[in-house]
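Enquirer: after the sequence you'll find the predicted model.
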Amino acid sequence: MEFSKIFIVLGIAFLVIGFVMQFIGKLPGDIVIKKGNTTFYFPIVTSIVASIVLSLIFYFIGKFK
């Protein structure tokens, strides 16, 4: 698979993930700490889900290469 096709697939994947995240918001398990006028947000579950999705994408790209 050409390098440009990989970028196209990754771009589409990020587009779909971003579109879905707009409607989901934060996932259960993401850490939010609010103190006064400061908010700390650590998206641990979102990071794990994104990692799994990207791992699957790269696995299939490598398998059909």
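Expert: Okay, I see it.

Enquirer: contacts and neighbour counts: CA atoms only from here.
Expert: Noted.

Enquirer: what sits against S51?
Expert: Contacts for S51 (Cα atoms under 8 Å, 6 or more residues apart in numbering) come out as none.

Enquirer: and it, what helix or strand is that in?
Expert: helix 44-63 (DSSP states H and E).

Enquirer: just the buried positions in that helix, please.
Expert: 46, 57 (16 or more other Cα atoms under 10 Å).

Enquirer: roughly how far is that helix from the heart of the chain?
Expert: 8 Å (Cα atoms, centre = their mean, to the nearest Å).

Enquirer: take the one below as the second:
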Amino acid sequence: MSANLFERHLLAGILIVLVMAGVILVVVKLLGFGLGRLPGDIVLRGRGWTFYFPVATCLLLSLLLTVVINFLARWWR
């Protein structure tokens, strides 16, 4: 496979993953799941500012992505 064709496939794959992630986030938001409001997420509010750091949400998404990527890697072998 030439480098140009590989780059096109890589770009298409990244685009598909980003679109799927966006659709999943919209669906999760519409269904009202508490993603982003988990215990362990840090929210600091002051006068005119809010700082939000989703620690628990990041850990959960990291775990889910690790499982999915490992499953796909084993499936493609």
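Expert: Thanks, I have it. In this text the structure is predicted, and so the values were computed from the model without any measurement.

Enquirer: where does the TM-score land?
Expert: Here the TM-score for the pair of chains, by TM-score structural alignment, normalised by the length of structure 1, is 0.71; 60 aligned residues with a Cα RMSD of 2.3 Å.

Enquirer: circling back: so the helix holding S51 of structure 1 aligns onto which residues of structure 2?
Expert: Counting by TM-score structural alignment, helix 44-63 of structure 1 falls onto residues 55-74 of structure 2.

Enquirer: one step back: give me the mean deviation of the helix holding S51 of structure 1 from structure 2.
Expert: Comparison of helix 44-63 of structure 1 with structure 2 after fitting gives an average deviation of 0.5 Å (mean Cα distance after the TM-score superposition for structure 1).

Enquirer: mind listing the strands for structure 2?
Expert: 42-46, 49-53 (DSSP state E).

Enquirer: among those, which comes closest to L15 of structure 2?
Expert: For those, the distance to L15 of structure 2 is smallest for strand 49-53, at 26.2 Å, taking Cα to Cα.

Enquirer: contact partners of that closest one?
Expert: 41-45.
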